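Engineer: Sharing a sequence plus its predicted fold:
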Amino acid sequence: MYGEDITRDQIAEAYLQAHPALVSCASTLEALLTTLCRDRKVKVHAIEARAKDPLSLQDKLQRHPNYERLSDVEDMCGVRIVTFYQEDVGRISDLLDDEFEILKKESRQAESPDAFGYRSLHLIGRFDARRRGLPEYAAYAEFPVEFQVRTVLQHAWGVISHSLDYKNEAETPPEVRRKLFRLAALMETGDELFGSYRAEVESLRDRYSEQEKRGDWTQLPVDLDSVMTSWKRLPIDDVVAVATRAGFQEMDNTSHEESHRWSMGMLVSLTRLAGVETLGELAAVMSRIDRYEPRLAELARISKEHGFVPFANAFDLTAFAMILEHPELRVKLATTFHPAIEAGLDAALQSGGAP
């Protein structure tokens, strides 16, 4: 390991010389782990890497007389990976096992239910032999790296408890210790519930997907997941054709559903206010949009006069049509569109009664 021959009296000077390379190593690790997590489809809250500050190292040497050589300092380069869910801590651990040479692994957690502290996974490792042989990693080949993997809630606990300057149970005043125990228990319960919540959401999405594949999508309740699953089943082309004739600017409505996520969410909120409960009912609303073509044309005309050409977004157009049919929904929705669209809606609402 790096620094085997650097004794205690040489550590500070040697580390100063190595520090620039460690800073570069941290940057490389952050970019590499971001790519690895993306490739494995593990969504994380944050990946942060840093080289240990030389002054911090000197302080650590004073507090730990057992550090005899630079190789004893295992956290010269540190990486913190913050996940959303407890289950993903294990997935990140597997990733690190596969992609790095792990020398030590420990799960730091309370040994008893009422103990101070919170869980996190700590690993000591380095680039594996495969990467150490590549030119872009050669300069960091022997650097030890400390990996810390924890959830968002575990990270919050660590940040808050650290800000209070209590590093362990013994340092915590007895009169506040009980409250800290309760907080630790609540946060651990929160992690478990978030995991259950994700499992239920994924199960719901799988069920929606199966119903959509069977063609049994019309009875799905209107929510963001059902719309995102079945939106290609909705009469999108009919809505776009009306919008284009009304003067709206064409756009690629066959693109990935993420590009329409905001519009979908807004439409879902509107349908709930209007009492539209199923995707079949929503499809029926969309199929009637040609009734509103003249008033949509007025909306587009006024919007253009205000310097904005509205897009033929099928979900926005459906929302406009619902507002034209039930003007009170505009107030209930409490969503502000582009100022030019707002002016166009005003004009369209004033241009006539129900179609």
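Structural biologist: Yep, that arrived.
Engineer: all contacts plus neighbour counts: C-alpha atoms, from now on.
Structural biologist: OK.
Engineer: Now do the strands in the protein.
Structural biologist: 44-51, 77-83, 100-108, 120-127, 145-151 (DSSP state E).
Engineer: Could you identify which of those strands is most buried?
Structural biologist: strand 145-151 (a mean of 25; mean count of other Cα atoms under 10 Å).
Engineer: If I take that strand and strand 120-127, what angle do their directions form?
Structural biologist: 150 degrees (axes from the mean of the first three to the mean of the last three Cα atoms, to 10 degrees).
Engineer: possible to save the strands of the chain as CSV with distance to Asp59?
Structural biologist: Shown next, in CSV, are the strands of the chain (distance: least, Cα to Cα, whole Å):
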stretch, distance to Asp59
strand 44-51, 15
strand 77-83, 16
strand 100-108, 23
strand 120-127, 21
strand 145-151, 18
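Engineer: so Phe181 touches Asp114, yeah?
Structural biologist: Yes: contact between Phe181 and Asp114 holds when scored by Cα atoms under 8 Å: they sit 5.6 Å apart.
Engineer: closest to Asn313 out of the strands of the chain?
Structural biologist: Distance to Asn313, taken as Cα to Cα, is lowest for strand 44-51 among the strands of the chain, at 31.1 Å.
Engineer: Can you check what angle separates the closest one from strand 145-151?
Structural biologist: Angle of strand 44-51 versus strand 145-151, following the same axes, to 10 degrees, is 160 degrees.
Engineer: which helices and strands sit right next to strand 44-51?
Structural biologist: Judged by 3 or more Cα pairs under 8 Å, 6 or more residues apart in numbering; DSSP states H and E, strand 44-51 is in contact with helix 11-39, strand 77-83.
Engineer: who's in contact with stretch 216-233?
Structural biologist: Outside stretch 216-233, the residues within contact range by Cα atoms under 8 Å, 6 or more residues apart in numbering are 205, 208-209, 211-212, 257, 261, 264-265, 268, 271-272, 276-282.
Engineer: now these: which count as buried?
Structural biologist: 205, 208-209, 211-212, 264-265, 268, 271, 276-282 (16 or more other Cα atoms under 10 Å).
Engineer: Just give me the neighbour total for the residue nearest to Tyr140 when sequence neighbours are not counted.
Structural biologist: Distance criterion Cα to Cα, 6 or more residues apart in numbering; nearest residue to Tyr140, sequence neighbours excluded, is Cys25 at 6.2 Å. Neighbour count for Cys25, taken as other Cα atoms under 10 Å: 22.
Engineer: Comparison target, given below:
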Amino acid sequence: MRDILDAFESNVPLYTDLRNKASSLLQDLLRSEGIGVHQIEIRIKNRESLALKLSRPDKVYTSLRDVHDIVGIRIITYFEQDVAAIARLIEREFEVDWAHSSNKGESLDPNVFGYRSVHYIVSFSGERTRLREYERYRGERFEIQIRSILQHAWAEIEHDLGYKSEEEVPREIVRRFSRLAGLLELADEEFNEIRRLKNAYVSRVHSMISGEPDELLIDAESLRAFLDSEPIAPHIAALAAERKLKVVRDENFAPIIKATRWLGITHVSRLYAEVESGGAALRRFLELCVEHTRSTGPLAEKYALNQTALLLYLTYWIVARQNLAFEPFLEALSSDVPDRFDRAILVKLADTLRRLYTQALG
């Protein structure tokens, strides 16, 4: 054992570089595949944990190369479906040591609930280690685990309770673990289905936005599609180009949805109607709002045109066009942040918006 531990100590710099190289490669591969993950955890065994592993009576280690998980990487996904997608990616991009790899989900009895995770022992492929920056890692194996965030919660809680394998769990607790595992498995499936439904809805929204806006209710997805549609997107691009501004988008659509509800606007078609009827006066009002924000807002607003802010300005236009009072409207928008509510600032903004509206009408 002492020889293995000494060899480990002398190779720590290599393992540190291997950990960083493998983690960086995995991040690049996931990014290129468009797979978002919750977290990538990386670690190197320390001398104490390695000594504990070497002392296990059920294993025999004759050299450091017999220890396959000195470097470990854990990929935690948001969705259980992504576990399989990442598994396929790893099998394609790395040399997999199948004799020491496992898929705990596939190995479970169909009638049994339990911890599900994919564990690979891998090394860099021969093609990759022919590259100069990878050649020093030829033959070096490391562990990659893939699990969903719910599977991760299960494993962490089980470990925190002191159980490293299902054989250790007292019989009277096993049933409760099984019930919990079933709930988590069902939750994973429901999250997969929610994502599928969301993606299907987004596709439907984009097909409806140009042909059936009368049927399209206002929500975050329909507002995104509205901003990307004709003639809205070209107007925004022109507005930004005239001022040499970068077009950005704040993904928080809650204030706009709250504003449209206050105005009684429920469908995207009403926003199109307002844009069409507003014409040059509306365009001028939006320009004035942009200039006002650039002159009084934070530094970032001076160099960027926020598409989402333009939607809010459109609701300001509707308030003014309908000759409604700005004060209750702005107060309703501020209701979620009462600690930041300042009546004097609200009144000043209301006066400014009335002035900009009058100025836009010419």
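Structural biologist: Yes, it's here. In this text, all values refer to a predicted model and were calculated from it rather than measured experimentally.
Engineer: related to what we said a few turns ago, so which of the helices and strands packed on strand 44-51 of structure 1 is the most surrounded?
Structural biologist: Mean neighbour count (mean count of other Cα under 10 Å) peaks for strand 77-83 among these, with a mean of 23.
Engineer: For it, name the packing helices and strands.
Structural biologist: For strand 77-83 of structure 1, the elements it packs on are helix 11-39, strand 44-51, strand 145-151, helix 152-163, judged by 3+ Cα pairs under 8 Å, 6+ apart.
Engineer: Please find the angle between the direction vectors of the third one and strand 100-108.
Structural biologist: Inter-element angle recorded for strand 145-151 of structure 1 and strand 100-108: 50 degrees (by the same axes, to 10 degrees).
Engineer: for structure 2, longest helix please?
Structural biologist: helix 171-211 (DSSP state H).
Engineer: What angle do helix 149-160 and it make with each other?
Structural biologist: Angle, helix 171-211 of structure 2 to helix 149-160, by the same axes, to 10 degrees: 160 degrees.
Engineer: Would you agree Gly114 of structure 2 is in contact with Arg176?
Structural biologist: No: look at Gly114 of structure 2 against Arg176 with Cα under 8 Å: they stay out of range, at 10.9 Å.
Engineer: higher neighbour count, the two?
Structural biologist: Neighbour tally, Gly114 of structure 2 and Arg176, criterion other Cα under 10 Å: the higher count belongs to Gly114, 22 against 11.
Engineer: Just give me the neighbour total for the closest residue to that one other than its chain neighbours.
Structural biologist: Nearest residue to Gly114 of structure 2 in three dimensions, chain neighbours excluded: Ala181, at 5.4 Å (Cα to Cα, 6+ apart). Ala181 of structure 2 has 20 neighbours, counted by other Cα under 10 Å.
Engineer: In structure 1, what residue corresponds to Ala181 of structure 2?
Structural biologist: Under the alignment by TM-score structural alignment, Ala181 of structure 2 pairs with Ala184 in structure 1.
Engineer: any idea how far Gly90 of structure 1 is from that match?
Structural biologist: 21 Å (Cα to Cα, to the nearest Å).
Engineer: Please name the residues that touch Ser209 of structure 1.
Structural biologist: Contacts of Ser209 of structure 1 by Cα under 8 Å, 6+ apart are Thr229, Ser230.
Engineer: From Glu250 of structure 1, how far off is the residue nearest the centre of structure 1?
Structural biologist: The residue lying closest to the centre of structure 1 (Cα atoms, centre = their mean) is His45, at 5.7 Å. As judged by Cα to Cα, His45 of structure 1 and Glu250 of structure 1 stand 36 Å apart.
Engineer: Asp223 of structure 1 now?
Structural biologist: To Glu250 of structure 1, Asp223 of structure 1 is 26 Å away according to Cα to Cα.
Engineer: Of the two, give the one with the bigger neighbour count.
Structural biologist: Shown here are Asp223 of structure 1 and Glu250; by other Cα under 10 Å, Asp223 has more neighbours (18 against 14).
Engineer: What is the aligned counterpart of that one in structure 2?
Structural biologist: Alignment note (TM-score structural alignment): Asp223 of structure 1 maps to Asp219 of structure 2.
Engineer: Among the strands of structure 1, single out whichever gets nearest to Asp237 of structure 1.
Structural biologist: Checking the strands of structure 1 against Asp237 of structure 1 by Cα to Cα gives strand 44-51 as the closest, at 36.7 Å.
Engineer: tell me the angle that closest one makes with strand 77-83.
Structural biologist: 170 degrees.
Engineer: So what touches strand 44-51 of structure 1?
Structural biologist: So strand 44-51 of structure 1 is in contact with 19, 22-23, 25-27, 29-30, 33-34, 37, 76-84, 152, going by Cα under 8 Å, 6+ apart.
Engineer: And it against structure 2, how far off on average?
Structural biologist: Compared with structure 2 after the fit, strand 44-51 of structure 1 shows a mean deviation of 1.7 Å (mean Cα distance after the TM-score superposition for structure 1).
Engineer: Can you state the residues of structure 2 onto which that strand aligns?
Structural biologist: With TM-score structural alignment applied, strand 44-51 of structure 1 matches the range 37-44 in structure 2.
Engineer: Check stretch 135-147 of structure 1 too.
Structural biologist: Going by TM-score structural alignment, stretch 135-147 of structure 1 sits over residues 132-144 in structure 2.
Engineer: how far does that stretch sit from the chain's center?
Structural biologist: Computed by Cα atoms, centre = their mean, to the nearest Å, the chain-centroid distance of stretch 132-144 of structure 2 equals 30 Å.
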